Every structure is written in structure tokens, then in C-alpha cells.
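In: Prediction below, plus the sequence it came from.
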Amino acid sequence: MSSRLRVVVATVAFGMGLDKADVRAVVHYHMPRSFESYVQEIGRAGRDGEPAQCHLFLDPEVMVLWTIETLLCYLELHPRRWLELLPHTYAVCTVSCAGGHAQLRAAARSCPPLAAALSLSPPPPSSSSIRFDLIALSDSLGWEAPLVRRALLGAGRDGVAVEFSEPAFRVRSYGDLSGAESDAACLFLLRRARRHRAAELRRLRRCLSAFQR
């Protein structure tokens, strides 16, 4: 509040109680959950009446992930309970060793998932890294993906780097759907998405009307 800091990185909770008149810029790392939230958060800038800047980094891939997650939640909350949405995970794991292939093999001796990955898709003897499908490996071991990820993280030590990429959704299905059930699920999603879109448009129109008064 004394203006000794030029930049503050914070969550939305910080902005809710901030009443500092000379904030010159607000930068969003991603899209807020609602238009009202966005308006409230950028309202922290320029409260002294002087020009201020607001920037939003919008990643189209994140928008797609949010949309998929919303549709999966609809299926989970349906009375038929078509699926159960499990905690997110990553689809790909890369293990790299500064000590080369020998260190990669040595790390596998104390990490069963890494040993299984090397057995299923052995890299060339000259390779110091391996990249594999984390979900497929979990299925082959009969382990839950979070347990496999935890075990692989445990292999990380001096010279061994474990990296995860490509965020993925995990769902539990209670059996294959018949053709009629698949059609019913798709129709349900279509109708629910249309209702949601109509509701959001009504909210935006109300906000616009309030600003134009």
C-alpha cells in the first residue's frame, strides 16, 4: 500500500479487498470463470481516474479443456451417472538422465513403473531418456495413474529429471453404453450446453445494460 512494490503476483483473493487508487495495470494469466469476476478484478486498476491498462492472456487450448471438463461434469451429475470424473493427470512422462543410458537403467531398478516403461518400449542403447504414455503404462501395471506418477517422481534425484506433459482428463465409466444410451447422452449434452449458452448471454446482456445506464 506504500507503493514500494511495482509488481504483485496474487490470486483473486488479493484483489477482493484491495482498495489502492493508483494501480496502473492488471494482468490476467488466464480467463476468469465469469464475466462478472473479470469486471470486478480489472476494477482494481485506475481507481484514481488516471489511465490504466488491463491485459488478458487467453490460451485457446485452456478454453477447450474447460469446455471438455464442463461437459464431463454434466455427464457425472446426470441422474444416470454415466461416468465419474477423477482427478486430473498428465498423459506423457519423460525421464532424462545426465549420466546416460546406464543411469537410466540404474534408476529403473528402484522404480517399477520406469522399469516397466523401459521393458515395454526400450529406447536405443545410446539414449539417455525415455518418453512414454503414462495412462497406457498405468493400465498395463494395473495401478492408478496418480500412484504411477508418484513413483516416477520418486525416481528423480541427482542427474535424473522427471517431467510430465499434456494434461489429461481421467474418468471412470460403469460399463459400455448402448447405441440408444450414447444418443441420449449426446442429446442431453447438447440441450444442457444450449441452456448454459442462453443463460450466459442473458447475464452478459444484463451487465451491458447496467453499464449503459
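Out: That came in fine, so what should we check first?

In: CA only for contacts and neighbour counts going forward, please
Out: Will do.

In: List the buried residues of the longest helix belonging to the chain.
Out: Ranked by residue count, the top helix of the chain under DSSP state H comes out as helix 179-211. Of all the residues in helix 179-211, those buried under the rule 16 or more other CA atoms under 10 Å are 185, 189, 193.

In: Which elements pack onto that helix?
Out: Helix 179-211 sits against helix 60-77, with contacts defined as 3 or more CA pairs under 8 Å, 6 or more residues apart in numbering; DSSP states H and E.

In: Could you tell me the angle between the helix it packs on and helix 179-211?
Out: 120 degrees (axes from the mean of the first three to the mean of the last three CA atoms, to 10 degrees).

In: ok, and what's touching helix 60-77?
Out: Residues from elsewhere that reach helix 60-77 (CA atoms under 8 Å, 6 or more residues apart in numbering): 81-85, 169, 185, 189, 192-193.

In: export those to a markdown table and tack on distance to V39?
Out: Below are the contacts of helix 60-77 laid out as a markdown table (distance: CA to CA, whole Å):
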| residue | distance to V39 |
| --- | --- |
| R81 | 35 |
| W82 | 36 |
| L83 | 35 |
| E84 | 34 |
| L85 | 31 |
| F169 | 30 |
| A185 | 35 |
| L189 | 29 |
| R192 | 26 |
| A193 | 24 |
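
In: Take this one as well and set it beside the first:
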Amino acid sequence: MSDVCHMHERAIPMQETVETLDITEESVETLLCYLDLHPQQWVEPLHPTLSVCKLQCYGGPQQLRTLTKLYGLYGGTGWSGVHVEFSDLSFYIHSYGNLTVDELFAVCALLHSRVMAQERTQLYQLKTCFTVLCIVTAVFIWMIWMTAEFRH
């Protein structure tokens, strides 16, 4: 890290991220884990969270001002006429906020190399399955042909 920076809490909306990147939620979680496992520990994945809070005060803005003066912003026990609704499931992480351009490039390079390695592994597995299926199919066809020849 270029300068000392304590980790910041961040919530990244799941649905929006999945749609924008056109990858699965599990793939995003895997990328976050890669960043966590790196010696620099660029991120610390936490449990998903609901990142949007909507307050509805039936008494309007004046009721909210009055309640916050009486109870403080976080001391909402006993509030009446207030509806609180949480939404937007999000990836919840701790991350550094002051990465240099070189460090950001290193993060991207790490993710790219990990994804490419995973793709190579999956391609190898797919080719191996294809080869095995070709061999099994060839043997099966040969056995059918030999059975047909034996009958004639």
C-alpha cells in the first residue's frame, strides 16, 4: 500500500453487478475470494447485506426531524409511526480506498491471470471428456459392427 489506509466498508449491489458483468453471483464471489487470498489481501469478503434502507415517517419530514432530535439517528427504539424497509441484497466487503494506479493494475492483472488459468483448466477438462467419449463411442460402434458381421 502506498499510504496507510484503513479498510473501508463497501456494499456492491448483487443484481446490478451480475447484470453489468454478465457473470454469475458465484463468479463474483470467487473473484472477491481471489483478492482476499492474495498476500496483499485487497478485500475482505463479508456476509451479504441489504444495502438500501428506506424510512417512511407517517408524520412527514417534521416527524423524522423530531425523532432524530429526541432519540438520535441510531436510537430508534420506541419510534411510532415510522416504517423501516431494507432492500437490495449486496456483496459486502472491506477494501482499501487509496490504491495507486500500479496497485489497481496489479489487482486487474491478478484477476485476469486467475480467470485465464481457470478457463485453461476447464478447457482441458472439456477436451478430456470429448476424447473419452470419442473412444467409448468408437468401441461401442465397433462392437455393434462386429456383432452384425458375426450374424451374417
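Out: Cool, got the structure. If you're wondering where the values come from, they're calculated on a predicted model, not measured in any experiment.

In: Work out the TM-score between the chains.
Out: TM-score of the superposed chains, computed with TM-score structural alignment, normalised by the length of the second structure, equals 0.53; 114 aligned residues with a CA RMSD of 3.7 Å.

In: circling back to that earlier point, quick one: the longest helix of the first structure to the second structure mean distance?
Out: Compared with the second structure after fitting, helix 179-211 of the first structure has a mean deviation of 2.9 Å; criterion: mean CA distance after the TM-score superposition for the first structure.

In: Just name the closest of the buried residues of helix 179-211 of the first structure to Q53 of the first structure, please.
Out: A193 (33.5 Å; CA to CA).

In: The residue mapped onto that closest one from the second structure and K69 of the second structure: what is the separation?
Out: Mapped onto the second structure by TM-score structural alignment, A193 of the first structure lines up with V115. Per CA to CA, to the nearest Å, V115 of the second structure is found 51 Å from K69 of the second structure.

In: roughly how far apart are Q63 of the second structure and Q122 of the second structure?
Out: Applying CA to CA, the value for Q63 of the second structure to Q122 of the second structure is 58 Å.

In: neighbours of L64 of the second structure, just the number please.
Out: L64 of the second structure: 19 surrounding residues under other CA atoms under 10 Å.

In: All the helices of the first structure, residue numbers only.
Out: Under DSSP H, the first structure gives helices at 12-16, 35-42, 60-77, 101-108, 112-120, 134-141, 145-154, 179-211.

In: can you list these in TSV and add distance to C54 of the first structure?
Out: As requested, those are exported to TSV (distance: least, CA to CA, whole Å):
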stretch	distance to C54 of the first structure
helix 12-16	14
helix 35-42	7
helix 60-77	19
helix 101-108	47
helix 112-120	45
helix 134-141	39
helix 145-154	38
helix 179-211	18
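
In: Which one of those lies nearest to A161 of the first structure?
Out: helix 145-154 (8.8 Å).

In: what comes up buried for that closest one?
Out: In helix 145-154 of the first structure, counting by 16+ other CA under 10 Å, buried: 145-146, 148-149, 151-153.

In: And for stretch 72-92 of the second structure?
Out: Quick answer for stretch 72-92 of the second structure (16+ other CA under 10 Å): 82, 88-92.

In: Next, give me the two most distant ones among the residues you listed.
Out: Checking the buried residues of stretch 72-92 of the second structure with CA to CA, the most distant pair is V82 and F91, at 27.4 Å.

In: For the first structure, which residue occupies the most central location?
Out: P167 (6.0 Å; CA atoms, centre = their mean).

In: residue contacts, it?
Out: Per CA under 8 Å, 6+ apart, neighbours of P167 of the first structure: 88-91.

In: Can you flag which of those belong to strands?
Out: 88-91 (DSSP state E).

In: So which of those residues is the closest to A180 of the first structure?
Out: H88 (29.0 Å).

In: Pull the number of nearby residues for that closest one.
Out: Close neighbours of H88 of the first structure, defined as other CA under 10 Å, add up to 14.

In: Per the alignment, it pairs with which residue of the second structure?
Out: Using TM-score structural alignment, the partner of H88 of the first structure in the second structure is P48.

In: wait, isn't E85 of the second structure in contact with K54?
Out: Yes: when contacts are counted by CA atoms under 8 Å, E85 of the second structure is listed as touching K54 (5.1 Å).
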